[in-house]
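Student: no letters, just coordinates:
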């Protein structure tokens, strides 16, 4: 038996003895963390240390799927990974970057040792999950959410006892494991302390990559960056917080979460913590940071402890003019197609300012807002204001297409692809949008299977129609929209996180109509557009109608407003819409005056009949007398058994 075989045999006996509760303390793992992993391997995963496993390398297709799932992250991480490898390669290390499941999605190593590295599993596509590989740096880091060195005999698998591997977790802005950074060597010194520097270096770069990804994710928001050192805050501030206009924390990096506590739990309880809760300051102190000092840094004391931190603000990037005479992208640029969508509402101004800057950029846009807030209107305005305006705008309602048809509708098919297919095939909606804009409304309702195919389209710029053997290149700008909370869908497993990050290059938030400061502008704009489009005859709004429209809560938002104005125009007299012409729900909170002899459900039969006779059965006039809408008068008549005289036509009843 060789020395290597003897060492492996001894290692197997050590693990079995530990699992059985043996007392040879010197033989046991040096840390509790490794011990917990050994126990999981035996009791939870059913691994047998006497049956070593060969390295598992996933197929190219599976590897591609894992890489696609973290595509945006890999783009950010690449620079840090290459820089770290440049520092360690001459020491015999290889570098692995795995996803949260332990699959190696990026690898840098010495090609001269390619065969040995692949055999050991230090290779692209290798599965280092603890369930398969046993105790190892990557798998145990995933299980424990903790940086560690798995040195030689710490490994569960006896074939790994010559390896030394050091891993550190990389978390996303919500605190969930996103990836693992690992440096490993085939042969290492016996002493564990030889890897102390490796552990510190791996943790440092994991933090740098994590923070770079955070800054990328929240590049369109203000970042409050702070540190205990004034000199380093601008270049390497440890704590990062993405904040809104009220100074509330939208997200933070790992160090930031540690500083302010369990923010995900607070957000789950419907709370959004503000920076003024953690620092002794007012909101204006935060926004004045860039102007108070020459170095654009300001000191803050932490609430309770009195510790001093130094903070700077990272403002959202504004694209500047490329050169004299070229188009500019300033927020105050005049873009009529977008400017007409709002007046003086602050939220809409920010949304439209961002839309102006990004309208000619091929960055994915995700429009968020309640049902009926005008998401498709905004998407169409962005398209018509962009350099793609001469090509097609194709809108797809992902919730309206039957699941059995959505794949053929989106991707198309070739002739004879399936029974019932058109003889010449069909170009899918994605292909129809080539050169233009594809608008995916209600993206949260897209089936998971199609989410995977859509991700491939976005990543590679090509589609594969049903029945085709060759992909078709497409170049379309994708704008998605939803009224759902995609974060919750991702947590439930109903929406792919990687697709969300691909679509959400920037979020455009549309406030509900009830919260808009420019409701009057919206009301008049909708009415003018309906008239100009031929949907309504020329009418005007009387002051009482305007007051009722402004006071109403609009649960259906702009879509409900359109329907209300169309109803009012159809029932009004003399080209003037009054409050009495509006749908009943829009004025239901207006209590009729007592002097009109109203009961709980309407006027008694005699007062209502007298009013109908007095106004010659003109329903509009009766509604105005009682201060209610026309449908309410009809409802009262039905409740009280009052029937219109047969000699009256519809025109007499309506007062037209």
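Tutor: Thanks, I have it. Computed from a predicted model, the values in this text were never measured in an experiment. Residues are numbered from 1 along each chain as shown.
Student: contacts and neighbour counts: CA atoms only from here.
Tutor: Fine.
Student: name the element residue 311 belongs to?
Tutor: Here residue 311, judged by DSSP states H and E, is contained in strand 308-314.
Student: got it, and residue 104?
Tutor: Counting by DSSP H and E, residue 104 is part of strand 104-108.
Student: tell me the helix or strand right after that strand.
Tutor: helix 114-120.
Student: what helices or strands is the strand holding residue 104 leaning on?
Tutor: Using 3 or more Cα pairs under 8 Å, 6 or more residues apart in numbering; DSSP states H and E, the elements in contact with strand 104-108 are helix 60-69, strand 93-99.
Student: out of those, which one sits most buried?
Tutor: Mean neighbour count, computed with mean count of other Cα atoms under 10 Å, is highest for strand 93-99 among the helices and strands packed on strand 104-108, reaching a mean of 26.
Student: next, the angle from that one to strand 104-108.
Tutor: In terms of direction (axes from the mean of the first three to the mean of the last three Cα atoms, to 10 degrees), strand 93-99 departs from strand 104-108 by 160 degrees.
Student: and strand 93-99, what does it pack onto?
Tutor: Using 3+ Cα pairs under 8 Å, 6+ apart: strand 93-99 touches helix 71-88, strand 104-108, strand 177-185.
Student: okay, now the one to match up with it:
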């Protein structure tokens, strides 16, 4: 449920935000109202823009340092931002990339829309964290770590209610939040249905950026797409569920979506896990497993049961071969030598 000023046009936006945020059940019934409560109570902001503190604006040096810190994200995202901008530029939309703190690092917009975005402070170097400007696309997306839409008067500050913001979080190769991808509209007639169409583009582009970052970080390793039959947000939804497998057939990396799907730690390093144990858990022996059994049996037969030489032929380590033989029930049939 979204709380807007339309049902009570005689009341100012700031009054509606304050009343809803402090109501007994408003924040519990609406994610937008919950964000309004955080903005008002936790961050001490005032929805009346004339009386609120100004958001932080970085100096050129500080912005350059931020960009350098997010060098991989900037490098990988550039082409995706260009493509996304081509898709929405004629709709008076701008494309924005922030870091994990909500600082805008890069932007795309038409020259005719530049004054609108800059009047809102939506430009590189400006902080759009929820703590700085209250409920907004970038800041609330980062605070809640989920894709979302903040449409017009769902914004906390009354000076921002003319725009619509559509956002998706971006996670790094280690599963940690590294930024947000935002499309904001300067159109006064932007509709909720148009926002939903744009939201699909934003989510797809964010997941592509994640996948590109992951492949860059695990260059030289096998990248495997993890099947995800669960379309819920907690399991990753439409996210890029990828794992990286090293030369010893151990899973040594996984995207955020893959971690959630496979039950790995959501962010940070994890102990390497045998790919067989992780990816074939509970699966019947068919397809890949059947082909694997056949390949191992043939290699062992050619080497008269010598597992060490069979492992060499298969291009894997002896320990890896033993693990696979044990899983397939073959270990007792051949002498380990």
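Tutor: Done, it's in. Values in this document were obtained by computation on a predicted structure and should not be read as measured data.
Student: got a TM-score for the two of them?
Tutor: Remark: TM-score between the superposed chains equals 0.72 [TM-score structural alignment, normalised by the length of structure 2]; 274 aligned residues with a Cα RMSD of 3.2 Å.
Student: nearest to residue 454 of structure 1, of the helices and strands packed on strand 104-108 of structure 1?
Tutor: helix 60-69 (11.4 Å; Cα to Cα).
Student: what range in structure 2 matches that closest one?
Tutor: The alignment of helix 60-69 of structure 1 onto structure 2 (TM-score structural alignment) spans residues 60-69.
Student: after superposing, tell me the mean distance of the matching stretch to structure 1.
Tutor: Comparison of stretch 60-69 of structure 2 with structure 1 after fitting gives an average deviation of 0.9 Å (mean Cα distance after the TM-score superposition for structure 1).
Student: quick one, strands of the stretch 401-550 of structure 1?
Tutor: Listed in chain order, the strands of the stretch 401-550 of structure 1 (DSSP state E, counting those that start in this stretch) span 412-413, 426-427, 437-441, 462-463, 472-473, 477-482, 506-509, 540-541.
Student: where in structure 2 does the second one fall?
Tutor: So the one you mean is strand 426-427 of structure 1. Under TM-score structural alignment, strand 426-427 of structure 1 corresponds to no residues of structure 2.
Student: same deal with the longest one?
Tutor: Per TM-score structural alignment, strand 477-482 of structure 1 has no counterpart in structure 2.
Student: show me where the stretch 351-500 of structure 1 has helices.
Tutor: 375-384, 403-411, 429-432, 448-460, 486-492, 497-503 (DSSP state H, counting those that start in this stretch).
Student: of all these, which one comes closest to residue 13 of structure 1?
Tutor: Judging those by Cα to Cα, what sits closest to residue 13 of structure 1 is helix 486-492, at 42.0 Å.
Student: buried stuff in that closest one?
Tutor: Counting neighbours by 16 or more other Cα atoms under 10 Å, one finds that the buried residues in helix 486-492 of structure 1 are residue 486.
Student: in a markdown table: the strands of the stretch 401-550 of structure 1, plus mean neighbour count and distance to residue 74 of structure 1.
Tutor: Shown next, in a markdown table, are those (neighbours: other Cα atoms under 10 Å; distance: least, Cα to Cα, whole Å):
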| stretch | mean neighbour count | distance to residue 74 of structure 1 |
| --- | --- | --- |
| strand 412-413 | 23 | 31 |
| strand 426-427 | 17 | 33 |
| strand 437-441 | 26 | 25 |
| strand 462-463 | 20 | 21 |
| strand 472-473 | 14 | 24 |
| strand 477-482 | 24 | 21 |
| strand 506-509 | 20 | 18 |
| strand 540-541 | 18 | 56 |
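Student: possible to save those as a markdown table with distance to residue 290 of structure 1?
Tutor: Converted to a markdown table, the strands of the stretch 401-550 of structure 1 look like this (distance: least, Cα to Cα, whole Å):
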| stretch | distance to residue 290 of structure 1 |
| --- | --- |
| strand 412-413 | 53 |
| strand 426-427 | 53 |
| strand 437-441 | 38 |
| strand 462-463 | 45 |
| strand 472-473 | 46 |
| strand 477-482 | 34 |
| strand 506-509 | 25 |
| strand 540-541 | 47 |
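Student: structure 2: which residue goes with residue 39 of structure 1?
Tutor: Aligned partner of residue 39 of structure 1 by TM-score structural alignment: residue 37.
Student: number of nearby residues for the nearest residue in space to that match that is not next to it in sequence?
Tutor: Computed as Cα to Cα, 6 or more residues apart in numbering, the closest residue to residue 37 of structure 2 that is not its neighbour in sequence is residue 21, at 4.5 Å. Using other Cα atoms under 10 Å, residue 21 of structure 2 has 25 neighbouring residues.
Student: next: the one 3 residues further on.
Tutor: The number of residues packed near residue 24 of structure 2 is 10, by other Cα under 10 Å.
Student: give me the three-state assignment for it.
Tutor: coil (DSSP: H, G, I helix; E, B strand; the rest coil).
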